[in-house]
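J.: what follows is a predicted protein model with its sequence.
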Amino acid sequence: MTEIDEQEILKQHLAELKTEHRDMDLAIDALINSGNYNSLQLQRLKKRKLILKDQIFRTESALLPDIIA
């Protein structure tokens, strides 16, 4: 696999992560606005959202070229 192929796979994965993160945000808002939820449910969604944010950060870091300081 070439470096270009790896970059494209990372970009596709990043787009998927960002979409899932955005969907999670919408799900959290909808749950809060419904008023019919328990705190454990909300806590699990928020934890998943934080995990996604971390994965997005790591994927973006992998896409950045190495810069020699």
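T.: Good, I have the coordinates. Just so you know, these numbers come straight off a predicted model, no measurement behind them.

J.: for the rest of this, base every contact and every neighbour count on C-alpha atoms.
T.: Noted.

J.: any idea how far Lys53 is from Glu8?
T.: 20 Å (C-alpha to C-alpha, to the nearest Å).

J.: who has more neighbours out of those two?
T.: Between Glu8 and Lys53, counted using other C-alpha atoms under 10 Å, the more crowded position is Lys53 (16 against 12).

J.: any idea how far the more buried one is from Lys46?
T.: Distance, Lys53 to Lys46, by C-alpha to C-alpha: 10 Å.

J.: and here is the other one:
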Amino acid sequence: MESNLHSPERRLIELRMEHADLDALIDRAGQQNPIDELALRRLKKRRLALRDQIVQLELALDPKEPA
């Protein structure tokens, strides 16, 4: 059971959830007046890093077979 807690599939789910949370946070931050540009840039940078991690993990879990 403990192996399920640290499985790559579980990590992928966690990364996707964090990415979705950041999407919502970025949307809310963009609607504030005045907009904190620095904070918004940091959130977007973190979201991009998460997206890169998600893609790498997806590729590791489901590698494409050569044609």
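T.: Nice, thanks for sending it over. Since the structure is predicted, the reported quantities are computational estimates derived from the model, not experimental observations.

J.: for stretch 31-42 of the first structure, how far is the first residue from the last?
T.: Criterion C-alpha to C-alpha; first-to-last residue distance in stretch 31-42 of the first structure is 8 Å.

J.: report how many residues lie close to Leu15 of the second structure.
T.: Other residues close to Leu15 of the second structure by other C-alpha under 10 Å number 18.

J.: distance of it from Glu65 of the second structure?
T.: 25 Å.

J.: trace Arg16 of the second structure over to the first structure, please.
T.: In the first structure, Arg16 of the second structure lines up with Lys18, judged by TM-score structural alignment.

J.: give me the neighbour count for its match.
T.: Using other C-alpha under 10 Å: Lys18 of the first structure sits among 16 other residues.

J.: so which strand or helix has it?
T.: helix 3-34 (DSSP states H and E).

J.: name the helices or strands packed onto that helix?
T.: helix 39-63 (3 or more C-alpha pairs under 8 Å, 6 or more residues apart in numbering; DSSP states H and E).

J.: what's the helix it packs on aligned against in the second structure?
T.: Against the second structure, helix 39-63 of the first structure falls on residues 37-61 (TM-score structural alignment).

J.: superpose on the first structure and give me the mean offset of that stretch.
T.: The superposed stretch 37-61 of the second structure is, by mean C-alpha distance after the TM-score superposition for the first structure, a mean 0.3 Å from where its aligned residues fall in the first structure.

J.: which residues does that stretch contact?
T.: Stretch 37-61 of the second structure has contacts (C-alpha atoms under 8 Å, 6 or more residues apart in numbering) with Pro8, Glu9, Leu12, Leu15, Arg16, Glu18, His19, Leu22, Asp23, Ile26, Ala29, Gly30.

J.: alright, I will stop here.
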